[in-house]
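**Q** coords below, sequence missing:
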């Protein structure tokens, strides 16, 4: 179908050219055989339009070049942008009109609800044309403007021609950040009360004492020698370590609207934590994606983290029965880091994957983002309960009022 359309467009140009020549020949023949003022007036009146149409037909649109000028090539989501387009040519051929179509990147096309931004100019003999357009609110992401279509023709519409011009310009739009009243992981660290605490749950950790067994204690931490003395089950107390590391894991399997909220939230956490001197690692995966930003610290790292989150994209949700659930390799996660999982997918295999990743060594926060009217279904309730029972701090985020999280919730 596309081939047929291209073939018809190609022949249409030549058919119009043939029609133009026939009209010119017919008016001349009529004047020659009919004679008189009226017939020759008709011919000479049509002649300038025909000659102009022939000139447009032979004039190459490859003479045009396009340059895009942008003040700020790095913006924040929600910022307006003014794109200036400069069109140049070498030959001062008179052009009656020039239709300009800016073909928008895919994400802007979805946001604005249209494929292109159009404008018409009347160049005349000018060799340089400048025009600009404004986009009021830019969405997060890396946007590439690379296609501009120009169209022109004669005054009578007998000859029309167009050309697609490549002119690349990239705009990086960083995610917006908002102040968050973060508790526990970030709040206490900021106030100097303590850093993020965790207990090492392995056999090589330093044992600091013995206590009575409590329901929920793992079998691996039971002190069997003390328990064998007949005074009841005893559990080892481990040395408490301190760290300000946290590792942010973003599940990209998400719908577009929810995903943007997830990224804004994640960017806000990263900015606050890094500004306060904490260490941050980032991983974005799911749906075939696997992007990693190693653990770093310092205010200078904020821009790199925001740059990382500007480029990640939502991917379609996969079937929950699939055995492939993406988690980063454990070698990339510091042994003392808290894991913060940001997701809009919640089911048992997913939660199991992250509780296994935490392995009793890392503090685990799973933040489930959903629409404000969303009610947990049976599978999500099962996953939620499993996470709580296995030491994960579960939070359901339905709107921005829930963004002051990092505490276990009992409500659903």
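**A** Happy to help now that I have it. Predicted model only: the values in this text are computed from it and were never measured.
**Q** only C-alpha atoms for contact and neighbour calcs from this point on.
**A** Fine.
**Q** what sits up against the longest strand along the chain?
**A** Identified as the longest strand of the chain according to DSSP state E is strand 160-174. Contacts with strand 160-174, where a contact means Cα atoms under 8 Å, 6 or more residues apart in numbering, come from 13, 57, 61-62, 65-68, 73-77, 138-154, 306-307, 309-310.
**Q** buried set for the helix or strand hosting residue 272?
**A** According to DSSP states H and E, residue 272 maps onto helix 256-275. Going by neighbour count (16 or more other Cα atoms under 10 Å), the buried part of helix 256-275 is 258-275.
**Q** could you give the angle of the helix or strand containing residue 28 to strand 160-174?
**A** Residue 28 is part of helix 2-34 when elements are defined by DSSP H and E. Between helix 2-34 and strand 160-174, the angle comes out at 140 degrees (axes from the mean of the first three to the mean of the last three Cα atoms, to 10 degrees).
**Q** below is structure B, check it against A:
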């Protein structure tokens, strides 16, 4: 995360797993190395650590009970010396040690009274990989000098299989200010629903002897909807709607260039039905001979009918596979699958098609949502579908074809079922679903996300078997840019510092 603000006091962002400081961090044993030491008024290092939200974290700041024990012993000795000898040294030491509790206990304790915190998230819904800005405002009821205040904030991705907490720590010596504004940003936010909970505020004295902790409720929600990286999304949009001929005669070939960019062949595949173009569909009995793609038939790709713009599917059903084993328990591969599904929903909405989404606990009574045609209502429905995709979680339950039939219900003739998964090995399950779709006079397309740069023989053979069973197979590339870790950065790419 990134600290922002123009406070000239000491500020510090610490790692959640760092060595706990015994008192005031810059001078009391904190082992965090300052960065940007050449800048006046700042000496900060910001570290982001992901760890399980349930793990018990020790308090970074704590009261030095050993030091207070020595101070109490010294106070008793000074009192005894003053009563027995009545010397000036003993009296001076007694006065000094008597003032320490006032400075190190009373003043920090008074500063904790009336503490409030509020949170503002300017953009509560962003896309996967975007930057999020969080603003905290801390207020105290009275002006109490000679104290420092540390703020610990964090967010948890509740949609991830392993809930990880991203922490941020901020330290300031406010002197005579009653209100402090803290602004930071998180870069490369991953898909999911991120929840903000309690904000821990620690108040201590400048001598580093005492630390009072106070937890304040400050809920907030940040939703990161699935989305492809910008460069790859633009590439896909450029290819959409263009009649692309297959470069190679092998319909199962797919290549990805070095650096994670999809090659021309593979990019065309993402928008075509196994290489036959986005404006074609398998031949059906009764189709006009004038609309048959004879060029594709001459190359041995089978009989396909050219589909004109007016011949849109009656309904588009999007199915998101949420079985954890299908994605090899890889959460980011699951995110990539949902990103391609989200692009399909957006494209279908742009074409004015009716969209139905089956996701979540598919096969166990999962909920269904339908996107209406056109207009502002359609746009709102698309946003609702994307937010639902953002909240999806991987499950241990495999997709049941029998339950899918119940979920699908009565299908309109001419509808198209799109299945997004990473499981290309479960051929029998998809073949059964294809047979059911064929009985309903509907088409089915299987979109398989893979990290393979070149399809293996087993993958090509499985594609051949699936296509013979009536499925259209799309191999979707995994964008390497989705591997960018959530990290911190000085300044902001979208917001002024």
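**A** The structure has been received and is ready for your questions. Quantities reported herein were computed from a predicted structural model and do not represent experimental measurements.
**Q** weed out the non-buried ones from the contacts of strand 160-174 of structure 1.
**A** With burial judged by 16+ other Cα under 10 Å, the buried subset of those is 57, 61, 66, 68, 75-77, 138-143, 145-154, 306-307, 309-310.
**Q** tell me the SS of the aligned residue in structure 2 for residue 144 of structure 1?
**A** In structure 2, the residue matched to residue 144 of structure 1 (TM-score structural alignment) is residue 195. Assigned with DSSP: H, G, I helix; E, B strand; the rest coil, residue 195 of structure 2 falls in the strand class.
**Q** these two touch, right, residue 195 of structure 2 and residue 153?
**A** No - Residue 195 of structure 2 lies out of contact with residue 153 (Cα atoms under 8 Å); the separation is 11.2 Å.
**Q** tell me where the stretch 101-250 of structure 2 has helices.
**A** Assigned by DSSP state H, counting those that start in this stretch, the helices in the stretch 101-250 of structure 2 fall at 107-112, 230-239.
**Q** who are the packing partners of the last one?
**A** Judged by 3 or more Cα pairs under 8 Å, 6 or more residues apart in numbering; DSSP states H and E, the packing partners of helix 230-239 of structure 2 are helix 264-270.
**Q** for the first one, same thing?
**A** Counting by 3+ Cα pairs under 8 Å, 6+ apart, the packing neighbours recorded for helix 107-112 of structure 2 are strand 147-157, strand 192-205, strand 211-225.
**Q** what distance do you get for residue 70 of structure 1 to residue 224 of structure 1?
**A** Going from residue 70 of structure 1 to residue 224 of structure 1 by Cα to Cα, to the nearest Å gives 70 Å.
**Q** and the counterpart of residue 372 of structure 1 in structure 2, how many neighbours?
**A** Aligning on TM-score structural alignment places residue 372 of structure 1 opposite residue 452 in structure 2. Neighbourhood size, residue 452 of structure 2 [other Cα atoms under 10 Å]: 14.
**Q** and residue 452 of structure 2, how far from residue 186 of structure 2?
**A** 30 Å.
**Q** list the contacts for the closest residue to residue 189 of structure 1 other than its chain neighbours?
**A** Leaving aside its chain neighbours, residue 189 of structure 1 sits nearest to residue 195 (4.9 Å; criterion: Cα to Cα, 6 or more residues apart in numbering). Residue 195 of structure 1 is in contact with 185, 188-189, 242-244, counting by Cα under 8 Å, 6+ apart.
**Q** grab the nearest non-local neighbour of residue 273 of structure 1.
**A** Using Cα to Cα, 6+ apart, the closest residue to residue 273 of structure 1 is residue 186 (6.6 Å).
**Q** deepest-packed of the helices of the stretch 101-250 of structure 2, please.
**A** helix 107-112 (a mean of 20; mean count of other Cα atoms under 10 Å).
**Q** any idea which helix or strand comes after the longest strand of structure 1?
**A** helix 187-191.
**Q** downstream of that next one, the next helix or strand is which one?
**A** Of the helices and strands lying after helix 187-191 of structure 1 in sequence (DSSP H and E), the nearest is strand 196-199.
**Q** returning to that earlier point: how about the helices and strands packed on helix 107-112 of structure 2, which one is nearest residue 88 of structure 2?
**A** Closest of these to residue 88 of structure 2 is strand 192-205, at 28.1 Å (criterion: Cα to Cα).
**Q** who are the packing partners of that closest one?
**A** Packed next to strand 192-205 of structure 2, using 3+ Cα pairs under 8 Å, 6+ apart, are helix 107-112, strand 147-157, strand 211-225.
**Q** so the last one aligns onto which residues of structure 1?
**A** To tie it back to what came earlier, the one meant is strand 211-225 of structure 2. Against structure 1, strand 211-225 of structure 2 falls on residues 160-174 (TM-score structural alignment).
**Q** any idea how far apart the tips of stretch 97-106 of structure 2 sit?
**A** Note: stretch 97-106 of structure 2 ends 14 Å apart using Cα to Cα.
**Q** ok so, going back, and for the closest residue in space to the match of residue 372 of structure 1 that isn't next to it in sequence, the neighbour number?
**A** Excluding its sequence neighbours, the residue lying closest to residue 452 of structure 2 (Cα to Cα, 6+ apart) is residue 477, at 7.8 Å. By the criterion of other Cα under 10 Å, residue 477 of structure 2 has 26 neighbours.
**Q** which strand or helix spans residue 369 of structure 2?
**A** Using DSSP H and E, residue 369 of structure 2 falls in strand 368-371.
**Q** other residues contacting the helix or strand following that strand?
**A** Once the chain leaves strand 368-371 of structure 2, the next helix or strand it forms, by DSSP H and E, is helix 375-390. Applying Cα under 8 Å, 6+ apart, the external contacts of helix 375-390 of structure 2 come out as 159, 191-193, 223-226, 338, 342, 345-346, 349, 357, 359, 369-372.
**Q** rerun at 6 Å
**A** Residues outside helix 375-390 of structure 2 that contact it (Cα atoms under 6 Å, 6 or more residues apart in numbering) are 191-192, 225, 371-372.
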